Structures are given as C-alpha cells and as structure tokens.
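J.: what's the 3D shape of this:
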Amino acid sequence: MDFTYYVAFALSLVIGFVGALIFVMLKGRSYWRFALTTLLVAVFADFALLIDWSYADEMTDVLLLDAAFFTAYGLVGCAIGAVPVLGARGIYRLVRARRTR
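T.: You can find the predicted model right below:
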C-alpha cells in the first residue's frame, strides 16, 4: 500500500470532520447531500493534491485505480470523520427533547 493512500485517508477524515461541522452550523437536514458533497470534495482534493499529472498519458490504468481507491477511502474517511460531530448533534437533540417534555 502506497503512502499516498494513507494521506488520502487522512485528508478524507479531515474533510469529513470539517464538513460535518459546517453541516451542523448551517442546520443541514439532507444527509445524502452532505455525504455526496463531502465525498466529492475529498476525491477532488485527492486528485488535485496527490496525483502526479505528468504521467497521465502513459498510466491511465493507474489513474483509474487511484480514482477507485480515492473514492473508497474518501467514503470511509468522510464517514468516520463525521461520526463524532453528527453523534454529538444527535445526543444534544435527544437531551434537549427530553428536557422539554
């Protein structure tokens, strides 16, 4: 496993965490839109920051493999990064709902 994939996973964790913070601050309601947006941002950031584009013509199959791995790591990383924020939001809403009864 290449070091690039570790960096892609770490970048996805950060994007998922920050995306979840923004989602909560904006009082977002569509989790599907949140998931799709953070995944796309993570994959585009991985492609922009982690791929050496000088070999793009010669190594198309490697780019497709990288795209698949970046998508998988982006999905998992964004989900894991978002869990603490969305979990805290859920607990806060549950406690607030029980107090108002």
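J.: okay, CA-based contacts and neighbour counts for the rest of this
T.: OK.
J.: With adjacent residues omitted, what lies nearest to the most centrally placed residue in the chain?
T.: Nearest residue to the geometric centre of the chain (CA atoms, centre = their mean): Cys78, 2.7 Å. The shortest distance from Cys78 to any non-neighbouring residue, by CA to CA, 6 or more residues apart in numbering, is to Gly16 (3.8 Å).
J.: Tell me which helix or strand the one you found sits in.
T.: Using DSSP states H and E, the element containing Gly16 is helix 3-25.
J.: I have a second one here; can you model it like the first so I can compare?
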Amino acid sequence: LGIPADKAVHFLMFFPLPIIAFFALGRKNGSTLEVVGSIISVAAFSCVLAGITEIVQGTLPYRSEDINDFKADCLAIVLASIAVLIVHLIRSRKKHHK
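T.: Take a look at the predicted model:
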C-alpha cells in the first residue's frame, strides 16, 4: 500500500481512543441525535488531543512534529467514530424490531 510504518502506528494508536472514550463516557442509550452528539464530541476531543501531542513533540529535542502524523491520527479517529455510529444504529434497529 505504500503507507509509511510510522503513519500506520499512529493510525493504530488512535483508532481505539474514540471507541473506548464513547463507551466509557458517551450517551449510549439516548436518542440517535444525542448519540451522534456524543460521538462528535468524543471525536473532536480526540482530534484536539492528537494535535496537542504533535505540538508537544515539536518542542522536544529528540522528536519532531509532523502534520501527516496528525492526519493519520484524525483519520483513525473519524473511521472509529463512524464504526461506533454504525454499531449504535444496528443495535438501535435490532432493539426497535423486537
């Protein structure tokens, strides 16, 4: 695929973050709109955290900041957030069809 190893590592490190955060903190039993709001909040916070980690790395003498690392982090966050939404919609549909 030609994806640099460090970008894949960034993706894999940040992919679980919104999933864990949503199920620990999010509104899992609210309306779909409330759940979407929680997912967006978790994703936004996660992207801010990813940005902060890159900025901090830029201040360290043995590290460097890289916008492409941030992009890999945010891509993972967005895809994981979409997965959370899909799981919620499937569970919600099953619950309403019983």
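J.: And the TM-score between them?
T.: TM-score of the superposed chains, computed with TM-score structural alignment, normalised by the length of the second structure, equals 0.61; 89 aligned residues with a CA RMSD of 3.2 Å.
J.: List the buried residues for the helix or strand just after the helix holding Gly16 of the first structure?
T.: Per DSSP H and E, the first helix or strand lying C-terminal to helix 3-25 of the first structure is helix 31-50. Within helix 31-50 of the first structure, the residues that count as buried by 16 or more other CA atoms under 10 Å are Phe34, Ala35, Thr38, Leu39, Val41, Ala42, Val43, Phe44, Ala45, Asp46, Phe47.
J.: can you check stretch 52-67 of the first structure too?
T.: Leu63, Asp66, Ala67.
J.: cool, stretch 79-86 of the second structure as well?
T.: Applying 16+ other CA under 10 Å to stretch 79-86 of the second structure flags Ala80, Ser81, Ile82, Val84, Leu85 as buried.
J.: Can you tell me the SS state at the fourth one?
T.: Reduced to three states with DSSP: H, G, I helix; E, B strand; the rest coil, the structure at Val84 of the second structure is helix.
J.: That one matches what in the first structure?
T.: The alignment partner of Val84 of the second structure in the first structure, by TM-score structural alignment, is Gly81.
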